[in-house]
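Asks: Need a 3D model of the following:
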Amino acid sequence: MVNDCVFFCRCHNLQESLLSSASGYSNYRGILNWCVVMLVLSNARLFLENIIKYGILVDPIQVVSLFLKDPYSWPAACLIIGLILHLFNLTSLLIFPSASVLTVTSITPVGGVLSLGTYTVLFLKLYSYMDSNKWCREIRQAKAKRMTRSYSSVNTNVSYPGNLTHRDMYYFIFAPTLCYQLNFPRSPRIRKRFLIRRLFEMLFLMQLLVGLIQQWMVPSVQNSMKPFQEMDFSRMVERLLKLAVPNHLIWLIFFYWFFHSSLNFVAELLQFGDREFYRDWWNSETVTYFWANWNIPVHKWCLRHFYKPMLRKGVNKFLAQTAVFLASAFFHEYLVSVPLKMFRLWAFMGMMAQVPLALFVSRFLNGNYGNAAVWISLIIGQPIAVLMYVHDYYVIHYGSTT
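Replies: Below is the predicted model:
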């Protein structure tokens, strides 16, 4: 009995000892707090020592002012930020006007075409301005003696970056060209008689265009809607041929009014020396020659900023030409479909049909036959597009063609 009591007491003491040992090693919160306090105190001492020795050196305004005083100290940042701003600006020039034309119901198709045409010209000019100055910067960094082969000359007055002024940029914006140069050819004086003749032509031909459209074009288009609605092919062809003559005459007058009278008027007013706005496109024996010579400002822009850069990157000639036609088709559709508030795949494909047509004419037709093919495509192709656009516009917006 005594042995059992002794054994029970020993077991009880052992259990209490084990419990006491377990409770003493299971909680380390005090040691962790001690480590945190010691770490804070040691770093506080170092921080206070740094403040006493050097003072407060943190000054965000000083960093910003240093960048503003010498922006060329961070050229990579400047170039990246500038590229982002240029891309945003160029994208806005195409998206914002088109969104306004599509959403604002009071904008008429004619007003929409004029607005989008203005913004498209500004888009092409600013892209050329950015691209040309980029070439100048690259050549300047390479310490080349000449700027570029395209616009360097013996009598160069301005060199990069001396051209980066508001006066130079705004002159380019209003100049009758789409390709930027550091030194444009300038005429010595403004010829007042030449300026008055061009102004008279502009006013007279504008009134003539409006009169011909109202008196001759509009009735022909209205009379063509019923055959299109009834799908009467014989009458459709008859109306198409009837519309071809006034449409082509109006196009020729518009061409002279814009490319000869208007652009020469602006060029004379700004003493702009390069007056090659078109070449002898009427003698075109191929479709490619016509597209390259009837609108020289656009052709030069496509050649300089789109076609040749693609060739330098290794793209073959045919794909580069197709890409130029694709871009041209996009902008034609952009300038017409957005103001009419409708998008037609046939119009885009009609522009792209110029590629196989150009290949066919250049391969199988030569001389006068090729020239006749070009004239036929101009005289017949345009009224087809006009009638289909007008027909679809009235069907979409008014529900019928009457």
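
Asks: Please count neighbours and contacts with C-alpha atoms only from this point.
Replies: Will do.

Asks: And the helices in the stretch 1-150 of the chain, which stretches?
Replies: Ranges of helices in the stretch 1-150 of the chain, per DSSP state H, counting those that start in this stretch, are 2-25, 29-54, 60-69, 75-103, 109-141.

Asks: Would you do the same for the sequence below? I want to compare the two.
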Amino acid sequence: MQHRETDQNLSIIVGRNSGTRASLVGSDEYKEFSTEIEGTGTSEIDQSFPQSEIQDVPVEVIRTKINSIDAKHRHTRVKKPKRGESTSESTADGPNYRSQFGDIKFLETSTTIFDADYFKDSEMYGIYVLFWLATGFLMVNNIVHAWIDQSAPFYQLPVVQVLRKDLWKVALVDCLMYLSTYFAYFVQKLCKLKVLNWQRTGWFIQGTYDFFFLLFWSLVASEHILGFPWIGRVFLMLHSLVFLMKMHSYGFYNGYLWTISEELEFSEKYISRCTPDNHSVSPEKDLDEHKQTLLNSIKFCKFELAFQASANYTSNDPNVILDGPSVKFPDNITVENFFWFSMFPTVVYTLNFPRTKRIRWSYVGEKVLAVFGIFFLMIIIAQKGFYPLILQARAAKTLPSGLKVQQYFLVLIDMIPYFLLEYIFTFFIIWEFILNVIAELSCFADRDFYGPWWSCSDWGEFARIWNRPVHKFLLRHVYHSSISTIRLNSFQASIFTFVLSSLVHELVMFCIFRTFRGYLLLLQMSQLPMMMIAKTPLMKGRKTLGIVVCWVGFISGPSIICTLYLFF
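Replies: Reported below is the predicted structural model:
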């Protein structure tokens, strides 16, 4: 049994050094000098690899495993020298380590694009002000007409009644769903107490819980159990996806650090027994090579734990805290730490987040008022624009095929302007207002929620900057994980990530319309050939044409999808 456990521990180290020896987050190049940082927290990890088990391992097993570790360390942990650079030059300051999951940094900025000083000082700011003036006039127009025409009170509108139905039940279910996310914390706590081992059982428990978490709460919110209206179902579905991403990132980030910590402890114990007098541990002729291999493992593991505990951001913003206490692994496994992560407007976990020094209550009040104002406008547009068209679409479903197709195009043309307004308002209410309010109340400094998607000239760029928090999650936990775990190449990993994202979007459509048609899946997958076309000579250098193509998709895409589900 002891032989088998030690063999498994050595195999884990070998496996971890296969492919690219990777740091989980941060820069793509790391210098070895950082491994000298003290306080990596390894002394706080309990004894999980008894030294007595090392003495009884056959020499052949040790020799094979150590040689494998050494070979893969040289090929994967250490960054290869650049073209024209000798190996001695590249390692003059110590070898560079390569990041497995790419460069995901939390920015120090405390403003979004539309709040930034550079935008307010630009010549485009007047158009932004004009847009909100037009929005204000639209709101006043609807209020005046509602008063003069003496129509039904606002709260009695059909759309508002759907919003109000089961409101408190939805809130209660959402609260219970949030509390159930603390399961991810308890798994890590059990790992810290050595009740669970992440590599053996922890990852499987967390992954299984992630799957059944989404399945259970989707069923609870469905019409078959609680019978919530479609708005309540969609809200719970989207929120469950947010919670799912948070749990997954928290669990597997800490799980990665558990594997690094255990490798470090095992390597430190093993190297201490690699002595000329201990031939049962290492053959004398291979002693130096074995010690160097274990030393490389120790250096990388110490570096990784120290780097993850260091702040991976800098700032010139006086509102951002730079000298706050640094959380080290596994000191981060606390209820308080998980609570704050659950409050932050991000779905990617790390040990230390950029924080602001104070809450700007006037800023919060401004954003909250904007939320209610935009929400009021969205209800009016839904009531006066969408509601009659939806009734028209339902009536047309019983018509003959020829008339149905004719009605389809009429409804589609009428729906496009309303959907465009709702599309823009949805962007503002979520990414500009709600996320900023949450970030301000939680003192979360990184406001990089979106990029200038309105100037995108290809769909690949749009996918990266439309929803930056989710893009970062997909980049780390889907794209890079599929490369490191199931050995996909970069192209296959991109396709896999895109298909998974499309399936999740189709799941939301199923939640709304209670039927699977695949229209959204098909249209979203059609972006792949469009991305390829954008890289051809036909489109290169023609940014205006690319922007036009993207905006045609923004304008027509949502309306086409909605009307397809309504009619067919």
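
Asks: Read off where whichever strand or helix holds K72 of structure 2 ends up in structure 1.
Replies: Assessed by DSSP states H and E, K72 of structure 2 sits inside helix 59-72. Helix 59-72 of structure 2 corresponds to no residues in structure 1, going by TM-score structural alignment.

Asks: Quick one: name whatever helix or strand follows that helix.
Replies: Next element after helix 59-72 of structure 2 (DSSP H and E): helix 87-90.

Asks: Residue range in structure 1 corresponding to the helix or strand following that next one, please.
Replies: Next helix or strand after helix 87-90 of structure 2 toward the C-terminus (DSSP H and E): strand 96-99. Under TM-score structural alignment, there is no match for strand 96-99 of structure 2 anywhere in structure 1.

Asks: same check, this time on stretch 119-130 of structure 2
Replies: So stretch 119-130 of structure 2 is aligned with nothing, judged by TM-score structural alignment.

Asks: now the spatially most central residue of structure 2, nearest residue through space, not along the chain?
Replies: What sits nearest the mean C-alpha location of structure 2, by CA atoms, centre = their mean, is F473, with 2.0 Å. In space, and not counting its chain neighbours, F473 of structure 2 is closest to V348: 5.7 Å by CA to CA, 6 or more residues apart in numbering.

Asks: Give me the neighbour count for the one you found.
Replies: Counted by other CA atoms under 10 Å, the residues lying close to V348 of structure 2 total 24.

Asks: That one falls within a helix, correct?
Replies: No. Under the criterion used here (DSSP: H, G, I helix; E, B strand; the rest coil), V348 of structure 2 is coil, not part of a helix.

Asks: Please say which position in structure 1 it maps to.
Replies: Aligned partner of V348 of structure 2 by TM-score structural alignment: C179.

Asks: what does I561 of structure 2 give?
Replies: Using TM-score structural alignment, I561 of structure 2 lines up with A385 in structure 1.

Asks: Then K246 of structure 2?
Replies: By TM-score structural alignment, K246 of structure 2 lines up with K125.

Asks: do G227 of structure 2 as well
Replies: Using TM-score structural alignment, the partner of G227 of structure 2 in structure 1 is S106.

Asks: Report how many residues lie close to that match.
Replies: S106 of structure 1: 8 surrounding residues under other CA under 10 Å.

Asks: With T135 of structure 2 instead?
Replies: Count around T135 of structure 2 with other CA under 10 Å applied: 17.

Asks: just Y363 of structure 2 next, same as before
Replies: Y363 of structure 2, neighbours per other CA under 10 Å, totals 12.

Asks: can you tell me how far the equivalent of it over in structure 1 sits from L269 of structure 1?
Replies: Using TM-score structural alignment, the partner of Y363 of structure 2 in structure 1 is F194. For F194 of structure 1, the distance to L269 of structure 1 equals 10 Å [CA to CA, to the nearest Å].

Asks: I'd like to know how far the match of G227 of structure 2 sits from G112 of structure 1.
Replies: Note on S106 of structure 1: its distance to G112 of structure 1, by CA to CA, is 10 Å.

Asks: does the closest residue to the match of I561 of structure 2 other than its chain neighbours sit in a helix or strand, and which one?
Replies: Leaving aside its sequence neighbours, A385 of structure 1 sits nearest to A347 (CA to CA, 6+ apart; 7.3 Å). Assigned by DSSP H and E, A347 of structure 1 falls within helix 345-352.

Asks: what range in structure 2 matches that helix?
Replies: Aligned by TM-score structural alignment, helix 345-352 of structure 1 corresponds to residues 518-525 of structure 2.

Asks: Please enumerate residues in contact with that stretch?
Replies: F498, V499, S502, L503, H505, E506, M509, I561, L564, Y565 (CA atoms under 8 Å, 6 or more residues apart in numbering).

Asks: picking up where we left off before, please produce a markdown table containing the helices of the stretch 1-150 of structure 1, extended by distance to N264 of structure 1 and mean neighbour count.
Replies: Formatted as a markdown table, the helices of the stretch 1-150 of structure 1 follow (distance: least, CA to CA, whole Å; neighbours: other CA atoms under 10 Å):
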| stretch | distance to N264 of structure 1 | mean neighbour count |
| --- | --- | --- |
| helix 2-25 | 98 | 11 |
| helix 29-54 | 69 | 11 |
| helix 60-69 | 43 | 10 |
| helix 75-103 | 26 | 14 |
| helix 109-141 | 17 | 17 |
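
Asks: P227 of structure 1: which of these is closest?
Replies: Closest to P227 of structure 1 of those, according to CA to CA: helix 109-141, at 24.1 Å.

Asks: Quick one: average offset of the next helix-or-strand element following that closest one versus structure 2, please.
Replies: Once the chain leaves helix 109-141 of structure 1, the next helix or strand it forms, by DSSP H and E, is helix 166-174. Here helix 166-174 of structure 1, set against structure 2 after superposition, deviates by a mean of 0.9 Å using mean CA distance after the TM-score superposition for structure 1.
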